[in-house]
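# Sharing a model that was predicted from the sequence below.
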Amino acid sequence: MEKNSSTEKGEMVEEPLLLHNSETQKGGLRTLPFILVIPQARPPPCVDSNNICRSAEMFQLFFLCFSLGIVAIGAGTIKSSSLAFGSDQLKQEVYQGNARAMERYFSWYYALYALSLVVALTCLVYIQVNMGWALGFGAPVLLMLFATVLIYLGTPFYVKLKPKSSLITGLFQVVVAAYRNRCLRLSSESADILYHRNKGSTIVRPSEKLRFLNKACIVQDPQLDLSPDGEATDPWRLCTVDQVEELKALLKVVPIWLTGVVLAINISQSSFPVLQAKTMDRHIGSTFEIPAGSFGIFIVISGILWIVLYDCLILPVASKLTGKPVHFSTKQRMGFGLVLSFLSVLVVAVVEGVRRSIAIKQGHSDDPEGVIPMSAAWLLPQNCLTGFAEALNAIGQNEFYISEFPRSMSSIAASLIGFGMGVGNLLASFLMNTINDLTKGEGQESWISSNINKGHYDCYYMVLAGFSLVNMLCYIVCSRAYGPCKGEEEEVMEEEDP
């Protein structure tokens, strides 16, 4: 494994943020078992005979919220930094030019992440239910401790990039500087324009896209704008070309990122499938019954299965048939993921329409938990399509952002998909509340009623399918407007060159 040039020269570098993040999450997990082990950390149990329950005290609520807050912060920072930190370990030439190596890294990263979800939904849930919540929370603490030890043991072998100043501040500086220099005139043909560059930067001139931002890095008077060491005297009036290109890279991906938010809306519909599964026959054989809440695991399993098939079967077979290495670009995989997401919600609407009609015929209109003679295996196609869609789009998004952004923005690139999932969850709640208000009338159940037999979740999912179809069309437009990704211009020129 190669080390970064700055590391080889012995320059001081900052320890990877992942080390501190794992400690943060481990600290949050470590406090949760205390709530279950220490009696004073939780309210006393309810008296069953009188159905009397005492509310939690202020300290107990604070302790619980503090623990959950630390867990959330640790989990969020680990998810955003571990992906970027792992990509930093790739060799520079692989990072820049070998798209297949990048694709394989992101695919197997997602596969291992999904595999950890399977373990959490099976083994850890089994421990919590059958062996107690104290041990159930203690097991993740031990796992996080083991992971932290492994990370520290590998610290001498990691590539640790030299830290820069605040990236977010630099992006705001470009906006302010471009506004303050808005009166400057730009000409792509003028060779007299002097641009402020970082020392050792390979970028000589800013790109022609979003040209109004180029005003932020134009040196008007070198004696006034630059200090003797070549730095800007006022970074809020003069920025570097690298700063301008970083902001351009972020703004360019926003339209494509928004199409991933709609996919997040479809994925975040997690409560209805549980209600749906509870009304269907979930038996395997005569004795074993799959819990309704466990059907989500098929989404995770199908995602892992797709990665294995794609990497070990589909690409090798396609390469053998065509006689040359086959590689699907990040934009192609993201688009195909959106297509599968559209098909998944369409299948949900069709299956729910059939399930609801059977429930009504069986006389379960007023019984939302009445089991109907319909196998829960009908839920597998929609779960598999959702898993395939999430795997394709999520891996494609991560690889797209990491590849398109400058290497200094890898942490932001890794955070975009998580941020999109959060925005998608908020929009899903807003959409559900809006449809509930619009479809609920006097003496009439809304489409998303708690009684799924009286509601019309099939119509609700048809609305989601409509949004997904429009989103697919928007993605096609945004993808073409974005132009070729990094490295695609060279591939096209090589194919055209005889």
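Yep, it's here. Residues are numbered from 1 along each chain as shown.

# For the rest of this, base every contact and every neighbour count on C-alpha atoms.
Fine.

# just the helices in the stretch 51-200 of the chain please.
58-88, 92-97, 99-119, 125-131, 133-153, 167-180 (DSSP state H, counting those that start in this stretch).

# quick one: contacts of the shortest one?
For helix 92-97, contacts defined as CA atoms under 8 Å, 6 or more residues apart in numbering pick out 87, 101-102, 403, 487.

# what's the closest of the helices of the stretch 51-200 of the chain to residue 190?
Among those, helix 167-180 comes nearest to residue 190, with 18.8 Å by CA to CA.

# secondary structure element for the residue nearest to residue 385 when sequence neighbours are not counted?
Closest residue to residue 385 apart from its sequence neighbours, by CA to CA, 6 or more residues apart in numbering: residue 344 at 5.3 Å. Using DSSP states H and E, residue 344 sits within helix 330-361.

# List the buried residues in that helix.
Judged by neighbour count (16 or more other CA atoms under 10 Å), helix 330-361 contains these buried residues: 330-349, 351-353, 355-356, 358-359.

# re the thing from before, any of the contacts of helix 92-97 buried? List them.
Applying 16+ other CA under 10 Å to those flags 87, 102, 403 as buried.

# can I get the residues you listed in a markdown table with distance to residue 367?
Shown next, in a markdown table, are the buried ones among the contacts of helix 92-97 (distance: CA to CA, whole Å):
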| residue | distance to residue 367 |
| --- | --- |
| 87 | 52 |
| 102 | 51 |
| 403 | 52 |
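
# and which of these is nearest residue 467?
residue 403 (28.5 Å).

# tell me the contacts of the closest one?
So residue 403 contacts 95-96, 486 (CA under 8 Å, 6+ apart).

# measure the residue nearest to residue 385 to residue 5 for me?
47 Å (CA to CA, to the nearest Å).

# what would the contacts of helix 92-97 look like in a markdown table with distance to residue 378?
Shown next, in a markdown table, are these (distance: CA to CA, whole Å):
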| residue | distance to residue 378 |
| --- | --- |
| 87 | 39 |
| 101 | 37 |
| 102 | 36 |
| 403 | 39 |
| 487 | 43 |
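
# try this one next to it:
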Amino acid sequence: MDESLSHADISSDSGRRRGGWITFPFIIGMRQHIYKNKTGALGGLTLAAGGWISNLIVFLIEEFNVNSIDAAQISNVVYGSVCFFPIIGAIIADSFFGSFYVISISSCISLLGIVLLVLTATLNSLKPQPCATGSKLCQPTSALQYAVFYTGITLASLGLGGTRYTLATLGANQFDKPKHQASFFNWFFFTLYSSIVVALTVIVYVEDNLSFKWGFGLCVIANLIGMAIFFSGSRFYKFDKPQGSPFVGFGRVIVASVRKTSLQLSTERKNYYYGHDGVTNKVAAATLSKSFRFLNRAAQKIEGDVKSDGSIAKPWSLCTTQQVEDFKTVLRIFPLWSTALFLATPIAIQSSMSVLQALTMDRHIGPHFKLPSSSVIVIVLFSTSMFLTLIDRFLCPMWQKITGELPSPLQRVGVGHVLTILSMAVSAVMESKRLKIVQEHHLQDQPGTIVPMSIFWLFPQLVLVGIGDAFHFPGQVALFYQEFPMSLRSTSTAMISLIIGFAYYVSTGVVNMVQRVTGWLPNNLNNGKLDNVYWMLAVLGVINFGYYLLCAKLYRYQNVKGADGSPDPDS
């Protein structure tokens, strides 16, 4: 989404140096003048993942005889796990192997998991028999069937976790200019959502109208194509070099500062440790900031801390000033990260509940086509993809002309908060209308009966949340990537995945609590009060937005020239 995506840029990189836009078609997979592939590693691997995970609720209900609310809860747990695993992959990439090798291994693990899902969907011995028509008595699922199914889910989830956001880091590392990195993230999310749109339409349609074995089989093919394209571009990649776990350094900062609690802080620069390189590191290392001053003791030298050659004698008693400042950076950004958690939780609940709502509604589009219930989420992804283009090509340049600068990541995230709150309110109004129709036709006690209401009524709320995603998700990734220490680049891009993972787990807890306390969410949604749940989420969203505004007001950019013009070393 940047003018630098040109033939000239690709040619200038070719054969001379690694990195740059020449790597773009292999990592992202957009069509270029030289490289004609229409899909890349991200496109293929996302298509494979979207194909099996997007229709998981329906697969559980139809193939494993699971109740609807239970299926939604299981799906949320799986989504949460899928979003937690990128942090594991990111830490391994940052600390030991680098992004390329983590992506390579993870894509193979993903392939193995999806193959097991194909076997589960294909072999009758690996899934329970369907329930008898009109009966609630179903054959129980055996331990072997559960074992194979959940092993496949686990492997596919681990593989997805090690590839998706690690690809974002590998791609951003190919560029030196923040402008190009920001443009890359826009393209990353555009391709991510576009691939999931294809999965939710084409692959889910195959699963619903042919069989799950053919749909999962397409996922295997997509995974293989993504792997092949990714490996074919390896000669162009600029590889990142891991330098050991930064989290060990953070632990040392905590331990060293606690050990020196009684030490009086010095105001003399010479009393702090800048590293083994002496003068060189004194120039490169950041000056210790005034915030979290108690941590500065970790870098303050006392007798016996430093050897005669300038190296550290007691690693858990002394740290470099850079390690202290890196840890402070993570602490400063944590409040903003927590606001994103409470932003993503309503989205997670809305995602699963929208599928259950769609199951009760008229899903016909025209006389012959019936939209699969899981595909209703495609509206979110489609609107996100389209609005990402509008933001990058029109809204951001327009904002720059008016104000003289591009919108900051915090401003983009703030707009996403507002749109998500509005989406929850619209969801409540639409569900109230659906329940009114249910009452008019006396369908409260008729589970499985289709309500005479078109699925198009769900589209406005899904479009709003999709536009909100286009603002806040890329804004958060750009903020974390640019603000986190260099040693945590892979972890920074995976932070958004950690947010989503926590959100799915929190959403599961919220739904369980609502079920126990209120009775708003019975298995038969026609006899429930889902609209009240949406109103509750809207109110919580308003409270969280107030918390976000406070955190954003107090935050000062460390590595990026933001709204205040420049970094504030004394923040």
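Thanks, I have the structure now. Quick caveat: nothing in here was measured; it's all calculated off a predicted structure.

# Residue range in the second structure corresponding to the helix holding residue 344 of the first structure, please.
Using TM-score structural alignment, the residues of the second structure aligned to helix 330-361 of the first structure are 409-440.

# Give me the distance from that stretch to the chain's centre.
21 Å (CA atoms, centre = their mean, to the nearest Å).

# Tell me the mean distance between it and the first structure once they are aligned.
On superposition with the first structure, the mean distance recorded for stretch 409-440 of the second structure (mean CA distance after the TM-score superposition for the first structure) is 1.1 Å.

# and the aligned partner of residue 355 of the second structure in the first structure, what element?
When the first structure is aligned by TM-score structural alignment, the residue opposite residue 355 of the second structure is residue 274. Assigned by DSSP H and E, residue 274 of the first structure falls within helix 271-278.

# Buried residues, that helix. List them.
Result for helix 271-278 of the first structure [16+ other CA under 10 Å]: buried residues 273-278.

# for stretch 165-184 of the first structure, same thing?
167, 170-171, 173-178, 181.

# Also stretch 229-246 of the second structure?
Judged by neighbour count (16+ other CA under 10 Å), stretch 229-246 of the second structure contains these buried residues: 229-230, 233, 236-240, 242, 244-246.

# likewise stretch 553-571 of the second structure?
555-560, 562-563, 569.

# could you dump the residues you listed to CSV with secondary structure and distance to residue 497 of the second structure?
Converted to CSV, these look like this (DSSP: H, G, I helix; E, B strand; the rest coil; distance: CA to CA, whole Å):
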residue, secondary structure, distance to residue 497 of the second structure
555, coil, 22
556, coil, 24
557, coil, 22
558, coil, 22
559, coil, 22
560, coil, 22
562, coil, 24
563, coil, 26
569, coil, 29
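
# Max pairwise distance over these: which two?
For these, the farthest-apart pair by CA to CA is 563 and 569; their separation is 15.2 Å.

# hang on, residue 51 of the second structure packs against residue 216?
Yes - using CA atoms under 8 Å, residue 51 of the second structure is in contact with residue 216, at 6.8 Å.

# Who has more neighbours out of the two?
Using other CA atoms under 10 Å as the criterion, residue 51 of the second structure and residue 216 rank with residue 51 on top: 33 against 29.

# can you tell me which residues contact the aligned partner of residue 265 of the first structure in the second structure?
By TM-score structural alignment, residue 265 of the first structure lines up with residue 345 in the second structure. Counting by CA under 8 Å, 6+ apart, residue 345 of the second structure touches 500, 502-504, 506-507.

# how about a cut-off of 7 Å?
Contact partners of residue 345 of the second structure, counting by CA atoms under 7 Å, 6 or more residues apart in numbering, are 503-504, 506-507.

# Pipe the residues you listed into JSON lines and attach neighbour count and secondary structure per row.
Output for these, formatted as JSON lines (neighbours: other CA atoms under 10 Å; DSSP: H, G, I helix; E, B strand; the rest coil):
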{"residue": "503", "neighbour count": "27", "secondary structure": "helix"}
{"residue": "504", "neighbour count": "30", "secondary structure": "helix"}
{"residue": "506", "neighbour count": "22", "secondary structure": "helix"}
{"residue": "507", "neighbour count": "25", "secondary structure": "helix"}
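
# which one of those sits closest to residue 115 of the second structure?
Distances from residue 115 of the second structure to those, taken by CA to CA, are shortest for residue 504, at 25.5 Å.
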